[in-house]
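Colleague: got a structure for you, letters missing:
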């Protein structure tokens, strides 16, 4: 067995300027005096010493020990904007990443051991952990969550529902349990340390078992009495079991986070609020129970203009999501003094401002054949004047770049990042000829080989990145000048996702995930999951989750999948990295998707009196910024 209270995941990304590590892993010294927030004084809660575990997690503040109080104001763009809550409230799994994103460190679990064959992971919870309602948090809650997420009627579940390597949970005692896999699992710790790690610690057995027939034989009847057709719908409503969209809609749902639901996020909410969890299990170096900030208040609005105006008026204390756009940056820079805020730097994990994905699994065989042809994709790439896009849209920030690991990544390959990025219409014409396109018609556009019209429709969602509209309009002009007729289709996000299983779409765009989190987010390097839009049906073949639409992949894609299965079963991180390099080499050779440019650094907005905020921050979703920088130790300094 390999014993650990922390595990290295990849070489340091930040070099000599690495931020100071946040975690003091040892427990509080014997006889430590604990303190609570003044807002809890005079309540009928047990003393703070009884609410904390025997070994609270001691957190070293970024700058200084803080003071209690205040409300952190931010905003959500619409009632389905759960990602901001996940990044600010919910980053508390069994383990977590440190601030440098180069090590996995203890969290709810204070230690763990890994079997030599990487099939058994034994975790030890902190003794005396409690949900925010005061009931014990134990190994039984982990087992219950895995049991619920394993239900066939629950659609997804990450590693819990991986058909190629199922997991079972063995409860040893209240604080000890084991994840036991059928085959080696070398990547589970990264899964648990990411934003996805919230899943296995999100369901209280004491509360949620009342909705489950196995533990409550009357659950089906009680569900109907409560107005639900099935117990599954009842469970979904009360425990957010089957959908992320209502996870924050039930104030009764127990949580282990620093703040708990106060005003829920419902479909018609104009605001969602959170209040400190009196049973939160972390303290600072002086024994002050965290968090420092009492309340979180999130305005819910579909209007980007309203959110931007709130920030300019000093009505947002910290935020980057939605408002920190390229177009807004000059406004926010000029408004710092009037709004009493500052701009901090985000270093993105994204490797691209936009990735263009042609659907190789199109239901139209003629289109599928064309989009699978590498020469066609190369020709499209060589028609894109990336420098014009960078200069016009991003005021010169960034550089031409394909879908490839970022320069800061240990997987960086300059040839992969720069291939086919030169604007070269003559080379594009030669590539189209090699791809077998027909001659140009009277309008100057290429046809299919049989002479039929070729029009490529590119789906987009402008609400995700406002700059995509301008990018795509420029890109359309550039590609059409080279002879490919392009139509832009700006659609609703729901429809955008619904089109994928049907397979009846030409191309879609998205941002360039996987620049630093290369192994964890390989969607553009291989067809590994639902976000590999360029080969959605190959990904279903790999996952085994939708056999009715799965298609057998091309030999090169199957080779990648074999390598990735080896990687997932490899316990040695050096060998995992070598396998990933082989996967990337195949991606480099076959060029499945087209990138535009390497993003420049982003920014966040923070009120001038908000302290303990790190700068710069590495910015990602799997490393759910700002969560790994511990907002629970942020505080408002006296002005």
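Modeller: Ah, there it is. Computed from a predicted structure; not experimentally measured.
Colleague: Going by C-alpha atoms from here, please, whenever you check contacts or count neighbours.
Modeller: OK.
Colleague: Let me know how buried residue 630 is, in neighbour terms.
Modeller: 25 (other Cα atoms under 10 Å).
Colleague: Could you do residue 251 as well?
Modeller: By other Cα under 10 Å, 16 other residues sit near residue 251.
Colleague: Grab the nearest non-local neighbour of residue 409.
Modeller: In this structure, residue 409 finds its nearest non-sequential neighbour in residue 516, 5.5 Å apart by Cα to Cα, 6 or more residues apart in numbering.
Colleague: how far away is that neighbour from residue 392?
Modeller: 26 Å (Cα to Cα, to the nearest Å).
Colleague: who has more neighbours, these two?
Modeller: Higher neighbour count among residue 516 and residue 392: residue 516, with 27 against 14, using other Cα under 10 Å.
Colleague: putting a second one here so we can go through both:
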């Protein structure tokens, strides 16, 4: 009998992981089908699958039952984007489904006690892509021999493996079961495992041990290090340990597709993993598609190449501005251009740097009235109509309507176009003096000229800022847009020279209360809004500055409270207060959200016409289960 074991996943008192939401098939005996064209030396399907594979009832999900075979072609803008196969494949220990529930996938089940004891059950008989067993030893090898090894991981355990700064007790209970026990709740643990780029807390121990000084033959390690120009066993091991980047074809995987050897840096062939753990309810092993071929092309030409029919499935390197040309090619090439709403909090977000070192600018940018004035002075309707044909939603950089945490006021507060009120606020601050051109003067006599820096990567940002500049000119503010490079932008944030920048909005605009609110508090040193505060948190006070602005300090208090929370209700309250602070303070000046992302579908079935396009959560195509897509005749 084949079934999906559905345990009760009670996390901190709330049901956060719902096995049934993967649309598991009813328990019944399956007649496993053999895949046409598969290598003849492989065992039959029944012997390749786990004893209890994950069985998906596609009819219950409103999808068609597919068929094995075919090659999907797609275009990438750079060779390192081959790693997207491990994003789109989205085989995770636990992962998000389209309802944003966290569900078991590679794992058969997880038991959670008190939010701090996590028992992970792997599937009996599950195998790596080379046919070797996958189980508890692979978790032990990662934790004890990689994560705790200072030569391989000099930075120590990552934050998601620490609770209140303390590591877990790790135990192997049997060949298929491991347990992590923390003294305090660790709500970061499971969401981290579901990311587009997961931490891979397991490794193919049978493959990597030969490169580890503890297990491997010294002569072999020395020879392999010389061959790859590695300076020792640890750099060699790290080079071979390539779970995310997909550049080592010899590394076993659990993903639906794996890199085939022999390709160039311009063309990559990913072939099916014959030991993949998912099947449909008719007994066909997933993925349906045999091969995914990724061809490197100039990013500026990908829209034209897609229009010419050179891609079966394309969203990468396409933007809203490409929709018109893509629509023009539909009739001739017989493809469909679907429009998926982007899951970012805003398509374009203006970011005042609240930790800028210039004391005059620091005081002004931290004045809530100034940020309100800047926001009220932007005609978002004009931007939406001019750049996005009115298809986006005007408002703040915040959670979207698809999030269960959404409230209208989060999007609309201080986001209406009211230049009269904006001017009144600027006068109230005391910025009443002007120069001969009508530009307001800063308290030290300098003209109120904002140098807003961009990464220079998106023309739509510069087009939007041109409109913003015209709006702000009516307020007596001059805006100068300074295109730069991504690395230079971050360096200027680190040095404190950055006054204001533009970026896309919050990465996760569709959070649930169970997802960590790390982007909404100063927790990261790479955040252009408050580098010094984020650096202080990341370095445990050794760098940066302790938040000395009341709203930022409160956001950090709330974030710390979320890390210690023990119920869904508590976490919801924390999220709501954090979102309200952002709405009240206008920390980011969002412009337009839910701008459609074009997704070209050419000869591929089961691709949804309407879906969220995002990175975390979402993994772009991953959350929509690319392993269930299949090629049309």
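Modeller: It's in. No experiment lies behind these values; they were computed from the predicted model shown.
Colleague: Overlay them and tell me the TM-score.
Modeller: Once superposed, the chains reach a TM-score of 0.88 (TM-score structural alignment, normalised by the length of the second structure), with 612 aligned residues with a Cα RMSD of 3.0 Å.
Colleague: show me what contacts the residue nearest to residue 409 of the first structure?
Modeller: 349, 350, 351, 405, 406, 408, 409 (Cα atoms under 8 Å, 6 or more residues apart in numbering).
Colleague: which residue lines up with the first one in the second structure?
Modeller: This points to residue 349 of the first structure. Alignment note: residue 349 of the first structure maps to residue 343 in the second structure; criterion TM-score structural alignment.
Colleague: my read: that match touches residue 594, true?
Modeller: Yes: with contact defined as Cα atoms under 8 Å, residue 343 of the second structure reaches residue 594; the gap is 6.5 Å.
Colleague: joint contacts of these two?
Modeller: residue 400.
Colleague: which element follows the host helix or strand of residue 307 of the first structure toward the C-terminus?
Modeller: Using DSSP states H and E, residue 307 of the first structure sits in helix 304-312. Counting by DSSP H and E, the next helix or strand C-terminal to helix 304-312 of the first structure is strand 318-319.
Colleague: corresponding residues in the second structure for that next one?
Modeller: Counting by TM-score structural alignment, strand 318-319 of the first structure corresponds to 313-314 in the second structure.
Colleague: Contacts made by the matching stretch with the rest, please.
Modeller: Contacts to stretch 313-314 of the second structure, defined as Cα under 8 Å, 6+ apart, come from residues 72, 73, 74, 75, 306, 599, 600, 601, 602, 604.
Colleague: how about the strands in the stretch 101-250 of the first structure?
Modeller: 103-106, 109-114, 120-125, 167-173, 176-181 (DSSP state E, counting those that start in this stretch).
Colleague: Quick check: which of the ones you listed is nearest to residue 555 of the first structure?
Modeller: Closest to residue 555 of the first structure of these, according to Cα to Cα: strand 176-181, at 28.3 Å.
Colleague: ok, back up a step: out of the strands of the stretch 101-250 of the first structure, the one nearest residue 26 of the first structure is which?
Modeller: strand 109-114 (9.2 Å).
Colleague: how big's the offset between the closest one and the second structure?
Modeller: On superposition with the second structure, the mean distance recorded for strand 109-114 of the first structure (mean Cα distance after the TM-score superposition for the first structure) is 0.9 Å.
Colleague: Run through the neighbouring helices and strands of the strand or helix carrying residue 606 of the first structure.
Modeller: Residue 606 of the first structure is part of strand 602-607 when elements are defined by DSSP H and E. Secondary-structure packing of strand 602-607 of the first structure (3 or more Cα pairs under 8 Å, 6 or more residues apart in numbering; DSSP states H and E): strand 318-319, strand 341-348.
Colleague: ok, 10 Å please
Modeller: helix 304-312, strand 318-319, helix 329-334, helix 336-339, strand 341-348, strand 617-619 (3 or more Cα pairs under 10 Å, 6 or more residues apart in numbering; DSSP states H and E).
Colleague: The aligned partner of residue 52 of the second structure in the first structure in helix, strand or coil?
Modeller: Aligning on TM-score structural alignment places residue 52 of the second structure opposite residue 55 in the first structure. Three-state call for residue 55 of the first structure (DSSP: H, G, I helix; E, B strand; the rest coil): coil.
Colleague: do you know how far residue 55 of the first structure is from residue 340 of the first structure?
Modeller: From residue 55 of the first structure across to residue 340 of the first structure, the span is 39 Å (Cα to Cα).
Colleague: doesn't residue 385 make contact with residue 392 of the second structure?
Modeller: Yes: contact criterion Cα atoms under 10 Å: residue 392 of the second structure and residue 385 qualify, at 8.5 Å.
Colleague: who's more crowded, those two?
Modeller: Legend: neighbour count by other Cα under 10 Å for residue 392 of the second structure and residue 385, higher for residue 392 (22 against 12).
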